[in-house]
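Engineer: Let me see the structure of the following:
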Amino acid sequence: MTRVLILATDGFEQSELMKPKANLEDAGIETTVASLEDGEITGWNDKNWGDKVSVDITVDEVEVGDYDALLLPGGQINPDILRMNERAVAIVRGFDMANKPIAAICHAPWMLVEADIVKGKTVTSWPSVRTDLANAGANVVDQEVAEDGNLITSRNPDDIPAFSKALISRLGGEMKKAA
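Structural biologist: Okay, here's the model as predicted:
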């Protein structure tokens, strides 16, 4: 079975975790949510705290070899917290070194900058992250999905159907209907 690791913490953009997760699972792909601590993490929905999601494993328990791809949901708070955690950044680097797909949406490409894996790559993100990407040596574009090597990036929640389709396709699956 194909397995995707979803790395997130409190403040993840609710739609950017929930919808790709549902799309992956509808395509028969298993998902595992990893976070900094056990228990639950809380999403950010519009201008308020959103739904809780159960954490399956902590970052300390993650073995990159157990997964086929990495999904990084955005939200302003989530990647800003994660990029301060050495183990979370090491996980991103590990997926990159193994040349496994890394799908990052909205503010999540901050994790790609922190892991130092965007130099020379064509990527996209939420507008406020684009200067950071460019300063890290990336070729920044404004399009629904940018795919370069093992990186798949998108700009915002409106891009979720195309973002999910790109990741599922990369894993050899087919998207049923977009959540």
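Engineer: rest of the way, CA atoms for contacts and neighbours
Structural biologist: Fine.
Engineer: any idea where the strands of this structure begin and end?
Structural biologist: 3-7, 12-13, 30-35, 40-45, 48-54, 57-58, 69-72, 102-105, 122-123, 139-140, 145-148, 151-154 (DSSP state E).
Engineer: Please provide the structure for the following sequence as well, for comparison with the first:
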Amino acid sequence: MKNLNGHRIAILATDGFEQSELQVPLKQLKDAGAEVHVVSLEAGEIKGWDEDDWGDSVAVDKTLDQANSGEYDALVLPGGQINPDLLRVEEKAIKFIQAFDQEAKPIAAICHAPWLLIEAGLADGRMLTSYPSIRTDLTNAGAEVVDTAVVTDRNLITSRNPGDLDAFCDAIAEAVTKTPAQAA
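Structural biologist: Next up is the predicted model:
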């Protein structure tokens, strides 16, 4: 993975995130030198979902009220069924995602997280991938849906499932190194 020293990345999540889809990017991006913040609706901790039961908790670094897209070089959206479904009805979350798009910064969504791209109005006319159960939703939102490990269409990066995490993280690092680092 490319060196991400000096880069800042936000991971937007809430309770019910797919455990590996938050923890693997968090670890890989930090290991590559990025400063990574978990951003959520409320302060404290959020609890993951691991296969068929609740998983581990992760500390929240900033709330949406404290976070500003201008402080970050990229946004990561973990999946799981619960997490994106809860976030897509939160206006602050959608506005946060839209801000990254307006700034042409990378937005990486995996599994069910492309639901958030639909809600933010970013799917139309884009080539995307996702977990199989939401592909019809993406198609109905105007996306061209493909079945590959990772798809990059301009600033949007999408992957299908936890099996794609290495390719997903590599694509994030590649995109982040093409954008200037944000001042802290």
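Engineer: Fetch the TM-score of the aligned pair.
Structural biologist: Once the chains are laid over each other, their TM-score by TM-score structural alignment, normalised by the length of structure 1 reads 0.95; 173 aligned residues with a C-alpha RMSD of 0.8 Å.
Engineer: one step back: just name the most buried of the strands of structure 1.
Structural biologist: strand 12-13 (a mean of 29; mean count of other C-alpha atoms under 10 Å).
Engineer: Now find how far off-centre stretch 16-24 of structure 1 is within its chain.
Structural biologist: 10 Å (C-alpha atoms, centre = their mean, to the nearest Å).
Engineer: So which bit of structure 2 is that stretch matched to?
Structural biologist: Mapped onto structure 2 using TM-score structural alignment, stretch 16-24 of structure 1 spans residues 21-29.
Engineer: swap in stretch 141-151 of structure 1?
Structural biologist: Against structure 2, stretch 141-151 of structure 1 falls on residues 146-156 (TM-score structural alignment).
Engineer: Now do the end-to-end distance for the matching stretch.
Structural biologist: 14 Å (C-alpha to C-alpha, to the nearest Å).
Engineer: how distant is that stretch from the center of its chain?
Structural biologist: 13 Å.
Engineer: Spatially, and excluding backbone neighbours, which residue is closest to the residue nearest to the spatial centre of structure 2.
Structural biologist: Centroid-nearest residue in structure 2, with C-alpha atoms, centre = their mean: L77, separated by 1.8 Å. Once flanking residues are discounted, L77 of structure 2 sits nearest to A109: 4.6 Å by C-alpha to C-alpha, 6 or more residues apart in numbering.
Engineer: what residue of structure 1 matches up with the one you found?
Structural biologist: Per TM-score structural alignment, A109 of structure 2 is aligned with A104.
Engineer: repeat for E51 of structure 2
Structural biologist: Counting by TM-score structural alignment, E51 of structure 2 lines up with D46 in structure 1.
Engineer: Tally up the residues packed near its match, please.
Structural biologist: 10 (other C-alpha atoms under 10 Å).
Engineer: re the thing from before, which ones are touching the residue nearest to L77 of structure 2?
Structural biologist: V76, L77, P78, G79, L117, L156, I157, T158, S159 (C-alpha atoms under 8 Å, 6 or more residues apart in numbering).
Engineer: Tell me the one of these nearest I97 of structure 2?
Structural biologist: Nearest to I97 of structure 2, judged by C-alpha to C-alpha, of these is L117 at 7.9 Å.
Engineer: how much space between the closest one and A109 of structure 2?
Structural biologist: Using C-alpha to C-alpha, L117 of structure 2 is found at 8 Å from A109 of structure 2.
Engineer: quick one: the helices in structure 2?
Structural biologist: Remark: helices assigned in structure 2 by DSSP state H are 19-31, 82-87, 91-102, 114-119, 135-140, 165-177.
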